[in-house]
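A.B. asks: task: produce atomic coordinates for the following.
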Amino acid sequence: MKILAVDTTSGACSVALYVDGQVVEQFFRAERDHTRRLLPMLEAVLAEGQSSLGQMDALAVSQGPGSFTGLRIAISSVQGLAFSADKPVVPVSSLAALALGARRTHPEWGEAPVLAALDARTQEVYWGLYPQENPTSALIADAVSSPQQVVSVLRTTGHVQEGRSSGRDSFYAAGPGWEYPELAALSPLAVSRESAIHAQDIAVLAANLWGLGIQVSAEELEPAYLRNEVTWKKRERIRPH
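C.D. replies: Below is the predicted model:
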């Protein structure tokens, strides 16, 4: 199986080639330079893997949530590639990829789930809770919430014990969203705020989803913003008065 994966969801740009369980990746932190870097990175990864776009079984992309501009760059780029090569696309949750990447870089983490969180601005976070045994399926579905709402849901579901005097919460924490004070005050088993979304993790998740028959055509591919008002707020800021 060959999958070409792309991510520009947040403050990084990455491309990965998955071939029968082996992955090569290019990753750069380039928050405002995605468009210029993406095509050379695609070409470099394919060359390193001695592959061509036509040899791919599918393309994969971070579907979101994440930066509005970053998601549009990734989605439109993969749509164009999929159209030109007549290939299906496997959309992957950026939060699932963030959780899987945190486990990849922290092999010492145990079986508890990972709560992945990205800064959604306006005092909110994108977040989801992902288990070790099935990293493509969320225990708590991807959502956009205030940090206080995240804490409330975690208490309701029993992942945070209210009023405890000691002990740790029953999950690991990953992503820059954990900088918010309300979340930072929790006591996860471990915290990895530096974790980022990588195309190699998107590729691995896409291979699992592909095995389940989950794929879409280029025409059907849509970003998962989680809140449509992000689009309207941006439009209002640039609308002439």
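A.B. asks: switch to C-alpha atoms for all contacts and neighbour counts from now on
C.D. replies: Fine.
A.B. asks: count the neighbours of Gly158 for me.
C.D. replies: Counted with other Cα atoms under 10 Å, residues neighbouring Gly158 total 12.
A.B. asks: that one looks like it's in a helix, true?
C.D. replies: No - counting by DSSP: H, G, I helix; E, B strand; the rest coil, Gly158 falls outside a helix, being coil.
A.B. asks: for Glu43, see how far away the residue positioned nearest the centre of the chain is.
C.D. replies: Geometric centre of the chain, nearest residue: Ser94, 1.4 Å, by Cα atoms, centre = their mean. When distances are taken as Cα to Cα, to the nearest Å, Ser94 and Glu43 turn out to be 23 Å apart.
A.B. asks: the structure of the following sequence is requested for comparison with the preceding one:
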Amino acid sequence: MKILALDTATEACSVAVSVNGQIIERQVMGRQHAERILELVEALLVEAGLKPAELDAVAFGRGPGMFTGLRIGAGVTQGIAFAADLPVVPVSTLQVLAQGQGADRVLAALDARMGQVYWGGFVRGDDGFMKPVSEERVESPGSIILPDGSWFGAGSGWDQYIDELLPRLQGQVTAWQAQAFPSAADLVRLGERAVAQGLAVSADLAIPVYVRDDVARKSAAPGN
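C.D. replies: Here you go, the predicted model:
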């Protein structure tokens, strides 16, 4: 199986290719996703010795995350998939973030601005893949409710709102990594699994998931 994966939902612009389970990845930091993403994709495909038409699918981080980054990722995914007649695999950015942590129970939280975080709770299954145990939400850090147990925190939300998150979670989270970002290497593994399960969809369904309702409404309005 040959899968291309890309994530532009956070400050990290990440691209990976998996060829029969062998993964190569490139990641750059900053907010120049529009300028760098195609360059990274082209370089990685050359390194892997692949043309887009030889891929089986394109996986992408569907969000939640930075509004502009999500639109860039979805647009590039659609462009590649339509041109090469490929299916796509939308994958939760929070799930990708959780997948990359060493813990088995992860509270993934990304800074959503306006005093809020995008968050979701994930538990690692027997197959090694993270599974959601809560809906993805955007709300104030002080509103998060997790199932009982010990959790590991990951993501930029832990950088911006640590003073609100820790008191709220009352000792449930005993360790965290605020500088954790979604990795396309983890995304491509989740994408491979989804393709094997028959969950790939047509390119026109490469649509960002913003979670925040007001952003979703604006993006759907004429002229956006």
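A.B. asks: quick check: TM-score for this pair?
C.D. replies: Their TM-score after superposition, calculated using TM-score structural alignment, normalised by the length of structure 2, is reported as 0.89; 215 aligned residues with a Cα RMSD of 2.1 Å.
A.B. asks: sorry, back to before: so who does the residue nearest to the centre of structure 1 touch?
C.D. replies: Counting by Cα atoms under 8 Å, 6 or more residues apart in numbering, Ser94 of structure 1 makes contact with 9, 62-66, 197, 202.
A.B. asks: next one: Thr8 of structure 2
C.D. replies: The contact partners of Thr8 of structure 2, by Cα under 8 Å, 6+ apart, come to 14, 33, 61, 69-70, 72-73.
A.B. asks: just to revisit the earlier point, ok, which pair from the contacts of Ser94 of structure 1 is furthest apart?
C.D. replies: Using Cα to Cα, the contacts of Ser94 of structure 1 span at most 14.1 Å, a distance reached by Gly66 and Ile202.
A.B. asks: so for the two, which residue has more residues nearby?
C.D. replies: Between Gly66 of structure 1 and Ile202, counted using other Cα under 10 Å, Ile202 has the larger neighbour count: 34 against 26.
A.B. asks: what do we get in structure 2 for the more buried one?
C.D. replies: Under the alignment defined by TM-score structural alignment, Ile202 of structure 1 is paired with Leu187 of structure 2.
A.B. asks: any idea how far Asp85 of structure 2 is from that match?
C.D. replies: Distance of Leu187 of structure 2 to Asp85 of structure 2, given as Cα to Cα: 21 Å.
A.B. asks: mind listing the helices for structure 2?
C.D. replies: Secondary structure of structure 2 by DSSP state H: the helices cover 33-48, 67-84, 93-99, 157-160, 162-169, 184-196, 213-220.
A.B. asks: so which of those helices is the most surrounded?
C.D. replies: Mean neighbour count (mean count of other Cα atoms under 10 Å) peaks for helix 93-99 among these, with a mean of 29.
A.B. asks: average offset of that helix relative to structure 1?
C.D. replies: With the two structures superposed, helix 93-99 of structure 2 lies on average 0.5 Å from its match in structure 1, counting by mean Cα distance after the TM-score superposition for structure 1.
A.B. asks: which residues does the residue mapped onto Trp158 of structure 2 from structure 1 contact?
C.D. replies: The criterion is TM-score structural alignment: under it, Trp158 of structure 2 has Trp178 as its aligned partner in structure 1. Applying Cα under 8 Å, 6+ apart to Trp178 of structure 1 gives the contacts 117-118, 184, 193.
A.B. asks: and Gln95 of structure 2, by the same measure?
C.D. replies: Under the contact definition (Cα under 8 Å, 6+ apart), the residues listed for Gln95 of structure 2 are 108, 120, 122, 130-132.
A.B. asks: recalculate using a threshold of 7 Å.
C.D. replies: For Gln95 of structure 2, the contact set (Cα atoms under 7 Å, 6 or more residues apart in numbering) comprises Met130.
A.B. asks: with Arg29 of structure 1 instead?
C.D. replies: Arg29 of structure 1 makes contact with 11-13, according to Cα under 7 Å, 6+ apart.
A.B. asks: put the buried members of these into a ChimeraX selection.
C.D. replies: Restricted to buried positions by 16 or more other Cα atoms under 10 Å, the ChimeraX selection for those reads:
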select :11,12,13
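A.B. asks: reformat the contacts of Arg29 of structure 1 as JSON lines; add distance to Leu189 of structure 1.
C.D. replies: Supplementary listing: those in JSON lines, determined by distance: Cα to Cα, whole Å:
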{"residue": "Gly11", "distance to Leu189 of structure 1": "26"}
{"residue": "Ala12", "distance to Leu189 of structure 1": "27"}
{"residue": "Cys13", "distance to Leu189 of structure 1": "29"}
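A.B. asks: overlap between the contacts of Arg29 of structure 1 and structure 2?
C.D. replies: Conservation of the contacts of Arg29 of structure 1 in structure 2, assessed by both residues aligned by TM-score structural alignment, their matches' Cα atoms under 7 Å: retained contacts are 11-13.
A.B. asks: from those, which land in strands?
C.D. replies: Using DSSP state E to define strands, the subset of those located there is Cys13.
A.B. asks: out of the kept ones among the contacts of Arg29 of structure 1, flag the one nearest to Arg227 of structure 1.
C.D. replies: Each of the kept ones among the contacts of Arg29 of structure 1 was scored against Arg227 of structure 1 by Cα to Cα, and Gly11 proved nearest at 19.6 Å.
A.B. asks: the closest one maps to what in structure 2?
C.D. replies: Going residue by residue (TM-score structural alignment), Gly11 of structure 1 aligns to Glu11.
A.B. asks: report the contact partners of that match.
C.D. replies: Going by Cα under 7 Å, 6+ apart, Glu11 of structure 2 touches 29-31.
A.B. asks: show me these that map onto strands.
C.D. replies: Among these, the residues falling in strands (DSSP E) are Met29.
A.B. asks: quick revisit: tell me which two of the contacts of Thr8 of structure 2 sit farthest apart.
C.D. replies: Greatest spatial distance in the contacts of Thr8 of structure 2: His33 and Gly61, 13.4 Å, computed using Cα to Cα.
A.B. asks: on that earlier part again, so which of the contacts of Ser94 of structure 1 hold up in structure 2?
C.D. replies: Mapped onto structure 2 and checked by both residues aligned by TM-score structural alignment, their matches' Cα atoms under 8 Å, those keep the contacts 9, 62-66, 197.
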